[in-house]
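Enquirer: pasting the sequence and the predicted coordinates here, then a few questions.
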Amino acid sequence: MDPKFNEIFTSPWNEIFKVVSFPDRIYHAQYLNATRCSRYRYNVQEVRSYLDIIVLKGEVYLDGLFLCNFLRIEYKSSRLVEQSREKKRLIEDELIAWIKVIPENLQNVAEATVKLHYCHWTDAYQVEIWETLEPPGNTSHDYRVLDQMGYYRPITRVREFNPALQDIKAIKKVELAFRESDRHLPMGYPIGDNAAWDNGYMSTHQEPRSPEPNAPENTVSDKNYLLNFQRGWFLQTQDIAPVRYRDLMMNHFDPASTNITETRWLVQRELGGSMVSFHEDIVPPGAEQGTHQHIGSEELYYITEGEGIAYLRVGDDPATDKYPTVERDVMGLGKKDFKEIPVKSGSVVFTKSGGMHGIRNSGTQPLKFVAFLYHTV
């Protein structure tokens, strides 16, 4: 990395926020596999993360000379641990990852399975896929790194990925799924088709394929994780068609109901960290989104237009005690007491895991708000 970046990162005006650099472990590349020998250096060019997953891509140098491009996968495995425990097993020291690389040239799209190895330094399962394992002519690899190299080793080569790895900057997307190893450790018996998988844990995203409210084709099953290496997006909200919902998050469903709301799904799978979606909701006059509980997720509403009534469960925010108490039907949980809170442009409703909320348009114009939804773990 450019040493000037250190000066930028540690300057007093950037010390305030510390948002211009990925955490030091990645920036300094201290714990990548070949750094146990000072002959090797990494140039980490891009990093993407989502929940338990980190994907890095960049270059490897040997004795100061460019050696090859690489792709590194790290996986913390908290979801797979739960899946495996349901089968009465522990996941031990090795996992298998299904990886699909999607470069700009779609002719070079490729997929393969590789083995991940547990690393105590990073407290994660990891593998580095190098473009080549061959040292330049008249040189050799250091023995401290050579013992990590090879088929199903922490530093490996995947022949199918080589066309994409030749231009590391052109790799725009990586799809991933994770499963238990092919054999149970330490007993050694084969796991086979009974293996536990973490392939997005039933995650879906929304696409406006049909204008019909609650159309099933608008919900798309992902069946994997997607990390996107695009660096920026410019979006015009009005250019994105909304998905329409009838009786959203209500205990009842009436095909003739006029309680229809719209959601513009602005950014979904492109988000990193624990983010699920950033979207705009439009609630017509008299319509509502039903009260519901969040478990393992949080959501923040920021009202941009219109007037309405927001509902927070009694006790969720003590500052709302002054507002009227009403009984509301909670999706799947029966009736609960809520505070009835007037909202307008500039109002914020923030609900943590375990909290309950809902919203209704009480005005004569559409009620609009943007929402951030994200996992808490």
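Expert: That came through fine. Not measured: the values here are computed from a predicted model. Numbering: from 1, shown residues only.

Enquirer: going by C-alpha atoms from here, please, whenever you check contacts or count neighbours.
Expert: Will do.

Enquirer: and the helix or strand harbouring residue 341, what does it pack against?
Expert: According to DSSP states H and E, residue 341 maps onto strand 334-344. If you count contacts as 3 or more CA pairs under 8 Å, 6 or more residues apart in numbering; DSSP states H and E, strand 334-344 packs onto strand 297-305, strand 307-313, strand 325-330.

Enquirer: list the buried residues of it.
Expert: For strand 334-344, a neighbour-count test (16 or more other CA atoms under 10 Å) marks 337, 338, 339, 340, 341, 342, 343, 344 as buried.

Enquirer: got a markdown table for those, with distance to residue 43 too?
Expert: Putting these into a markdown table (distance: CA to CA, whole Å) gives the following:
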| residue | distance to residue 43 |
| --- | --- |
| 337 | 56 |
| 338 | 53 |
| 339 | 53 |
| 340 | 54 |
| 341 | 52 |
| 342 | 52 |
| 343 | 49 |
| 344 | 49 |
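
Enquirer: let's bring in a second one:
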Amino acid sequence: MDTRFDEIFTHEENEIFRVVFFPDRIYHARHLSATRSSRYRYYVSEVRNSADGTAIKGDVFLGGTRLCPVLRIEYAGIRLVEQAREAGRRLGPRVKAWIKLIGDDPAHAAEAVLTLHWDSAIGAYAAEIWGTLEPSPGAAHDHRVLPLMGRDAPITRIPQLSPLLGSVRRVQFAFSEEGVLHPTGQRFEPRWDNDYLRSHQEPRTQEPSSPQNTVQDLNYQLDFQRGYFIPDAADVPPVNYRNAMTDPDNPERFDANVIRMRWLLQRELGSELVFFHEVTIPPGTIEGTHRHIGSEELYYVVSGRGIAYMGDGDDPATDSYPLVDRQVFGIGTVKCRELPVEPGSVIYTKSGGVHGIRNPYDEPLKFVAFLYHTT
């Protein structure tokens, strides 16, 4: 980390930015595996997060000399805990991680299975992949660190991943139980956390609601690219959806009810974020009213006019708006407030909330939206 950052952080006029800078600082002060000995130092160059997982990329130094690149994987296990609970188990002291590293050239990729160990210092499972476990010429590993090294150990080397450690651009992973009941040693079929059966959307065909547009990923992805520039979102090909969020018996369904979504950012996003996209509701069409469970979504209207729906009581400030019955996708009839929207209008729906939107006017209605899982 650039040491000049410490001074910036203390400027009183920048007090508001502490909440912005804090996460980037804490990773550099965090406990890492070899820091139990003062002979080892880490230089952390990049940190990326998903909802439950973290990838820390950098270098490790021994006795002041750079030893090798390192990639540290951390996993909080929140989602896997729920999987284990469903099976009547608790997570043990270790979990498995399927991991794939992708270099600057996407053709350069390798995958492996990594054992993560519970690290009480950070409250998560963790392991470090080092480029080498051999000490520098003329040096020796510290006796406090040496027992942590080896195959399936907290500090390990995976030969097929070593060439990518210094140039890794993307990390994909999924996590599972170890498959061994602790402490009895009884074996079982492990449950997986693959990021909620993660998929993403691609405009492979303009046929509305075609399954060809859904790409099954089944893993988390962390991207070390530092920025993204989209000169004009209108140039991003949309994916079309017919009768989105409407049941077959919904009277508002009709063949021409097709809305368009430009998927601007999906797997590039970190933390719990799932997507950021632009939605177009053509004249006379509708996005069905639906309920969010375990996720939150925000709409910001950028052009056109429309009628949005929000569950009655979801926001008490809407109590003065007309009360109507809406058929909610998969739920049945629910009382909703009918809200007029125009450029600048915001609809924010938390877990358990209801929303939908239609366009009864003669110009397209456009809004941008982002969604994230609640954890």
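Expert: Received, thanks. What you see is a predicted model, and the numbers here were worked out from it, not measured in a lab.

Enquirer: so which bit of the second structure is the strand holding residue 341 of the first structure matched to?
Expert: Aligned using TM-score structural alignment, strand 334-344 of the first structure spans residues 332-342 in the second structure.

Enquirer: count of residues packed around residue 234 of the second structure?
Expert: A total of 11 residues lie near residue 234 of the second structure under the criterion other CA atoms under 10 Å.

Enquirer: that one in helix, strand or coil?
Expert: What DSSP: H, G, I helix; E, B strand; the rest coil gives for residue 234 of the second structure is helix.

Enquirer: other SSEs contacting the longest helix belonging to the first structure?
Expert: Looking across the first structure with DSSP state H, the single longest helix is helix 78-86. Contacts defined by 3+ CA pairs under 8 Å, 6+ apart place helix 78-86 of the first structure against strand 171-180, strand 197-198.

Enquirer: where in the second structure does the last one fall?
Expert: The alignment of strand 197-198 of the first structure onto the second structure (TM-score structural alignment) spans residues 192-193.

Enquirer: please apply the same query to the first one.
Expert: Residues 168-177 of the second structure are where strand 171-180 of the first structure aligns, taking TM-score structural alignment as the criterion.

Enquirer: return the distance of the residue nearest to residue 164 of the second structure when sequence neighbours are not counted relative to residue 53 of the second structure.
Expert: In space, not counting the residues next to it along the chain, residue 164 of the second structure is nearest to residue 103; the distance is 6.2 Å by CA to CA, 6 or more residues apart in numbering. Per CA to CA, to the nearest Å, residue 103 of the second structure is found 19 Å from residue 53 of the second structure.

Enquirer: kindly report the same for residue 372 of the second structure.
Expert: For residue 372 of the second structure, the distance to residue 53 of the second structure equals 15 Å [CA to CA].

Enquirer: show me which of the two is the more surrounded one.
Expert: Neighbours were counted for residue 372 of the second structure and for residue 53 using other CA under 10 Å; residue 53 has more, 25 against 20.

Enquirer: surely that one and residue 76 touch.
Expert: Yes - shown here, residue 53 of the second structure and residue 76 form a contact pair, counting by CA atoms under 8 Å, at 6.4 Å.

Enquirer: and the lengthiest helix in the second structure, what does it pack against?
Expert: The single longest helix within the second structure, with elements called by DSSP H, is helix 18-29. Here helix 18-29 of the second structure touches strand 40-49, going by 3+ CA pairs under 8 Å, 6+ apart.

Enquirer: any idea what residue 282 of the first structure aligns with in the second structure?
Expert: Matched across to the second structure, residue 282 of the first structure falls on residue 280, judged by TM-score structural alignment.

Enquirer: pull the distance from the match of strand 334-344 of the first structure to the chain's centre.
Expert: The chain centroid and the centroid of stretch 332-342 of the second structure are separated by 30 Å under CA atoms, centre = their mean, to the nearest Å.

Enquirer: what comes up buried for the longest helix of the second structure?
Expert: For helix 18-29 of the second structure, the buried set under the neighbour-count rule, 16+ other CA under 10 Å, comprises 27, 28.

Enquirer: the inter-axis angle of that helix versus strand 40-49?
Expert: Helix 18-29 of the second structure and strand 40-49 meet at an angle of 140 degrees, taking axes from the mean of the first three to the mean of the last three CA atoms, to 10 degrees as the criterion.

Enquirer: following the strand holding residue 341 of the first structure, which helix or strand comes up?
Expert: Moving toward the C-terminus from strand 334-344 of the first structure, the next helix or strand (DSSP H and E) is strand 348-351.
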